[in-house]
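Requesting a structural model of the entry that follows:
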Amino acid sequence: MSALGELLVGAAILVGLVGIVVQVLPGSILVLGAVLVWAWVTGGTTAWVVFAVAAVAIGLAELGQWVLAGRHMRRAEVPWSTLVWGGLAGVVGFFVIPVVGLFVFFVGAVFLAELLRRRDRTAAWRATLAAVQATGITILVQLLGALVAAGAWGVGLVLT
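Just a heads-up that it's a prediction; the model follows:
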C-alpha cells in the first residue's frame, strides 16, 4: 500500500476512535473496516493475521460491552428501554444543541423515563447515574478493543 493509502487508513482509524468516544459514529466498525481495507490492499499473511487480531479484539469488545453494561444495568434494575429512550433523545439533542445536547438530552430522557416508571426522584436519579455509568462502560470497552485493533495495525504496518 502506498504511503498516502496508509495515511488514509490511519486517519480512518483515528476518526473511528474519536467516534467511539463521542458516540456519533460507529467507531469500532470504522476501525475494523479501515484495517480490512489495509489488509486487502497490502495482502500477505502478516496483513491478514493483523486483520484477524483486530477482528477478534473488536468482536470481544462488542460482546464484553453488552455483558458488562448489561450486568451493571440489571444490578440497578434499569431496563434497556430506558437506554433506548435516552439514546433517541441524545440523537435529537445532538442536533438541537450541537455536541453538548447529546449528553444533556440523554441524561434528561433517562431521568424522565425512570421518573415515570419509578415515581420517585431519588430512585430515578440513581437509575440515571447507573445508565450513565453503563454508557461509560460501553465506551471504555469499545475503545479498548479498537485500541488493540489499532495497535495490531501499527505493528502490521511496521512488519510489512
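
use CA for all of it now, contacts and neighbours both
Noted.

quick one: buried residues of stretch 126-140?
Under the neighbour-count criterion of 16 or more other C-alpha atoms under 10 Å, stretch 126-140 has 127, 128, 129, 130, 131, 132, 134, 135, 137, 138, 139, 140 buried.

Could you list every helix and strand in contact with whichever helix or strand the fourth one is part of?
When elements are defined using DSSP states H and E, residue 130 is found to belong to helix 121-159. Under the contact criterion of 3 or more C-alpha pairs under 8 Å, 6 or more residues apart in numbering; DSSP states H and E, helix 121-159 touches helix 3-22, helix 27-42, helix 45-75, helix 100-118.

Please name every helix or strand in contact with the first one.
To tie it back to what came earlier, the one meant is helix 3-22. Taking 3+ C-alpha pairs under 8 Å, 6+ apart as the contact cut, helix 3-22 packs with helix 27-42, helix 121-159.

Proceed likewise with the subsequent sequence, for comparison:
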Amino acid sequence: MGVWQLLLVGLVMLLGLFGVLVPGVPGRWLVWAAMLWWALHEQSGLAWVLLVGATALLLVDQVVVWLLPPRRIRGVGITRRMIAWAGAGALVGFVLIPVVGAVPGFIGGVYGSERRRLGGHGPAAASTKNVMRAVGTSVLVELFACLLVVGAWLGAVIWG
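Got it, this is the predicted structure:
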C-alpha cells in the first residue's frame, strides 16, 4: 500500500475519531470503513486479523452504548468547546499513556473546559460530574473503542 493511501486511511480514521464527538456523525463506522479499506489493500494475515478484531470490538461497543442510559444533553450545558477540549484531552492522553490514557484525558478535557468557563475548582468539578453522568460515559466508551482500533492499525503500520 502506498504512502498516500496510508495517509488517506489515517485521515478517514481521524475523521471518524472526531465524528464520535459530534452527534449525528457515524464516527465508529468511519473508523471501521477505513480499517476495511486498509485490509482489502494490504491483504495480509495481520490485516485480516485486525479487521475481524475491529469488527468484533465495534459491534460490542455498539451494544454497550445501547445498554447505557440514554443521553440527557439538555440542561447540562454541553458546548462545542467542551466537546473539543474533551476530544483533545482523550487524544493527548491516548498518546502519552497508550490506550488507558484516553479515559483520564477525556475527563481532564471536560474539567479543563469547565474550569476555564466557570473559573474555580469546585464549580468545575461539579459540572464535570454532571457532564460525565449525562453523556460522558457513552461518548467515552465509543471513543475508547475507536481509539483501540486506530491504535492497533497504527501499530500494524509502524511495526508490522
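
Mind checking the TM-score on these two?
TM-score of the superposed chains, computed with TM-score structural alignment, normalised by the length of the first structure, equals 0.59; 110 aligned residues with a C-alpha RMSD of 2.8 Å.

thinking again about what came up before, out of the helices and strands packed on helix 3-22 of the first structure, flag the one nearest residue 64 of the first structure.
helix 121-159 (6.9 Å; C-alpha to C-alpha).

how much space is there between the residue mapped onto residue 57 of the first structure from the second structure and residue 5 of the second structure?
Matched across to the second structure, residue 57 of the first structure falls on residue 57, judged by TM-score structural alignment. Taking C-alpha to C-alpha, to the nearest Å as the measure, residue 57 of the second structure and residue 5 of the second structure are separated by 24 Å.

Count the residues that sit near the match of residue 57 of the first structure.
Taking other C-alpha atoms under 10 Å as the criterion, the count of residues near residue 57 of the second structure is 15.

Just confirm it contacts residue 145, I think it does.
Yes: using C-alpha atoms under 8 Å as the test, residue 57 of the second structure is close enough to residue 145 to be in contact (6.8 Å).

In space, what's closest to residue 58 of the second structure - neighbours in sequence excluded?
Once flanking residues are discounted, residue 58 of the second structure sits nearest to residue 145: 6.5 Å by C-alpha to C-alpha, 6 or more residues apart in numbering.

How about the contacts made by the one you found?
Contacts for residue 145 of the second structure were tallied using C-alpha atoms under 8 Å, 6 or more residues apart in numbering; they are 57, 58, 61.

ok, the residue nearest the centre of the second structure - contacts?
If you average the C-alpha coordinates of the second structure and look for the closest C-alpha using C-alpha atoms, centre = their mean, you land on residue 143, 2.3 Å from that point. With contacts taken as C-alpha under 8 Å, 6+ apart, residue 143 of the second structure has the following neighbours: 17, 20, 21.

Dump these to TSV, plus distance to residue 127 of the second structure and neighbour count.
TSV is the format used below for those (distance: C-alpha to C-alpha, whole Å; neighbours: other C-alpha atoms under 10 Å):
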residue	distance to residue 127 of the second structure	neighbour count
17	24	27
20	21	24
21	18	20
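
For those, which pairs are in contact in the first structure too?
Contacts from those that recur in the first structure, judged by both residues aligned by TM-score structural alignment, their matches' C-alpha atoms under 8 Å, are 17, 20, 21.
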